[in-house]
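Peer 1: here is a sequence together with a model predicted from it:
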Amino acid sequence: MTSTTPSDFLSRALDAPGEPPLRPLPPVVAELLRSLEAPPRLAAHLRAVHDVAVELADWVGDRYPDLAVDRDAVLFGAATHDVGKTLHPEELSGPGSAHEAAGRDLLLSHGFAPDLARFAANHANWDAPATTIEDLLVSTADKVWKDKRLPDLEDRLVRVLAAASGREPWEEYLALDDLLTRLGADADHRLAFQAAFPVYQ
């Protein structure tokens, strides 16, 4: 009988298909998480949020072709937004924001550019004047993966989308609401995938 090691749990969190299937994290992020011996539950969470971010970014790209969105930045941001919880694993099972600045600093120390590392620090703050469409998409993915809806966040995103399309905000709200409702329908599966992995290595 073989025993399961912490690295086995992390590998499964990064590589197991999930149900419904979850996309893998960007290779550079998966490599980082392995090098950090990240908590398996964190890796599972990042995969769930990243998977939703892919759907959001692709929907925006299709519906708003004239809106400049850095898709790669959105996906990196979603894949690393909570990376600071490798240093603050207690925040995987309880409240806390120490992981935000810690995550940004961790990414910077591993050579990632400030414009990518910022998502780890600001994913919970979408009210700043300099907030970009990329920031809004990462923040939205971090909520809707578990079917949480925040009207203030969605209203800000709708304003950006309406300005880009020239359509009425209510039209953009209805379209976004349809998407988020559809994404939220799989929340139980994503939550179950995350819960299948231990918090600590």
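Peer 2: Perfect, I can see it now. All of these numbers come straight from a predicted model, not from anything done at the bench.
Peer 1: contacts, neighbours, all on C-alpha from now
Peer 2: Noted.
Peer 1: ok, residue 15 - how many residues close by?
Peer 2: With neighbours defined by other CA atoms under 10 Å, the count for residue 15 comes to 17.
Peer 1: what secondary structure does residue 118 sit in?
Peer 2: Here residue 118 is recorded as helix under DSSP: H, G, I helix; E, B strand; the rest coil.
Peer 1: the nearest residue to it once chain neighbours are set aside: which element?
Peer 2: Counting by CA to CA, 6 or more residues apart in numbering, the nearest residue to residue 118 once its immediate chain neighbours are dropped is residue 104, at 5.8 Å. In this assignment (DSSP states H and E), residue 104 forms part of helix 98-109.
Peer 1: how about that helix: buried residues?
Peer 2: Buried residues in helix 98-109, counted by 16 or more other CA atoms under 10 Å: 99-108.
Peer 1: now stretch 27-41
Peer 2: Those would be 29-30, 33-34, 37-41, for stretch 27-41 by 16+ other CA under 10 Å.
Peer 1: stretch 83-98 too?
Peer 2: 83-89, 91-92.
Peer 1: and the residue nearest the centre of the chain, what does it touch?
Peer 2: In the chain, the residue lying closest to the centroid (CA atoms, centre = their mean) is residue 78, at 2.9 Å. Contact partners of residue 78, counting by CA atoms under 8 Å, 6 or more residues apart in numbering, are 46, 49-50, 53, 119, 138, 141-142.
Peer 1: included below, for side-by-side comparison, is a second structure:
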Amino acid sequence: MHSSRAADPLTAVTDPPLRPLPERAVALLRSLDAPPRLAAHLRLVHDVAYELADWTERRYPELSFDRAAVLFGAATHDIGKTAHTGELSGPGSAHEEAGRRLLLEHGVEPEWARFAATHAAWAEPGTGIEDLLVSLADKVWKDKRVRELEDLVVGRLAEVSGRPVWEEFLALDDLLDRLGADADRRLAFQAAHPVRPVRP
């Protein structure tokens, strides 16, 4: 995934191409002066979420889910790291609730702002398929596999399709293997962008 080190991660042309973020997400990230590495990360997770949403729509036409919410959620799930920049290069969860509050303060509807808080809380009761897809994208972009999360997704999909759980597991596993194969390129794209904004 090649791009110029100085290129804006929100618009950089890459090979293979990354899909553009939703315009509303781009405007928010620009208004908050999002660090380049955060912008790169959000673009990568959004791109994987797009693939997951496409696959889900094709394989489960009977499943009703809010695709636009999934894509916006993936594009903004870590927006709280604009306030907690230490969590860009180290562990921490302060960005989760901070991100949800930040989105609400900027007029984002609660049902779309929630992903900033739920992307790391996928095991909580009442978690929807949209939350699970955003959480899954946030793991598989770097080829991280989390069995408990994947089992939750498979369970929901098997309920909808009526097919056996093992069949849905194999289908999802195959997709995640394919998505994970590009992890090195994604990691390189993210690493090429600095944690702190570059000042002219």
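Peer 2: Cool, the structure landed. Since this is a predicted model, take the numbers as computed values, not measurements.
Peer 1: returning to that earlier point: grab the nearest non-local neighbour of the residue nearest to the centre of the first structure.
Peer 2: residue 50 is the one closest to residue 78 of the first structure (CA to CA, 6+ apart), at 4.9 Å.
Peer 1: aligned partner of that neighbour in the second structure?
Peer 2: Per TM-score structural alignment, the equivalent position to residue 50 of the first structure in the second structure is residue 46.
Peer 1: with the first structure overlaid, how far apart is the helix or strand harbouring its match on average?
Peer 2: Here residue 46 of the second structure sits within helix 36-59, counting by DSSP H and E. Following superposition, helix 36-59 of the second structure is found to deviate from the first structure by 0.3 Å on average (mean CA distance after the TM-score superposition for the first structure).
Peer 1: in the first structure, what range does the following helix or strand past that helix match?
Peer 2: On the C-terminal side of helix 36-59 of the second structure, the closest following helix or strand by DSSP H and E is helix 67-76. Counting by TM-score structural alignment, helix 67-76 of the second structure pairs with residues 71-80 of the first structure.
Peer 1: cool, stretch 175-184 of the second structure as well?
Peer 2: So stretch 175-184 of the second structure sits over residues 179-188 in the first structure, by TM-score structural alignment.
Peer 1: with adjacent residues omitted, what lies nearest to residue 9 of the first structure?
Peer 2: Counting by CA to CA, 6+ apart, residue 40 is the residue found nearest to residue 9 of the first structure once chain neighbours are left out, at 5.8 Å.
Peer 1: so what corresponds to that neighbour in the second structure?
Peer 2: Per TM-score structural alignment, residue 40 of the first structure is aligned with residue 36.
Peer 1: and residue 119 of the first structure, by the same measure?
Peer 2: So, by TM-score structural alignment, residue 119 of the first structure is matched to residue 115.
Peer 1: residue 75 is in contact with its match, correct?
Peer 2: No - with contact defined as CA atoms under 8 Å, residue 115 of the second structure does not count as touching residue 75 (9.7 Å).
Peer 1: who's in contact with the spatially closest residue to residue 159 of the first structure that is not a sequence neighbour?
Peer 2: Among residues not flanking residue 159 of the first structure along the chain, residue 169 sits closest, at 6.5 Å (CA to CA, 6+ apart). Residue 169 of the first structure is in contact with 158-159, 161-162, counting by CA under 8 Å, 6+ apart.
Peer 1: in the second structure, what residue corresponds to residue 169 of the first structure?
Peer 2: Residue pairing (TM-score structural alignment): residue 169 of the first structure is matched to residue 165 of the second structure.
Peer 1: corresponding residues in the second structure for the helix holding residue 104 of the first structure?
Peer 2: Helix 98-109 of the first structure maps onto residues 94-105 of the second structure, going by TM-score structural alignment.
Peer 1: map residue 145 of the first structure onto the second structure.
Peer 2: Looks like residue 145 of the first structure aligns to residue 141 there (TM-score structural alignment).
Peer 1: neighbours of its match, how many?
Peer 2: 26.
Peer 1: got it, and residue 110 of the second structure?
Peer 2: Residue 110 of the second structure: 12 surrounding residues under other CA under 10 Å.
Peer 1: wait, it sits on residue 104?
Peer 2: Yes - contact criterion CA under 8 Å: residue 110 of the second structure and residue 104 qualify, at 6.5 Å.
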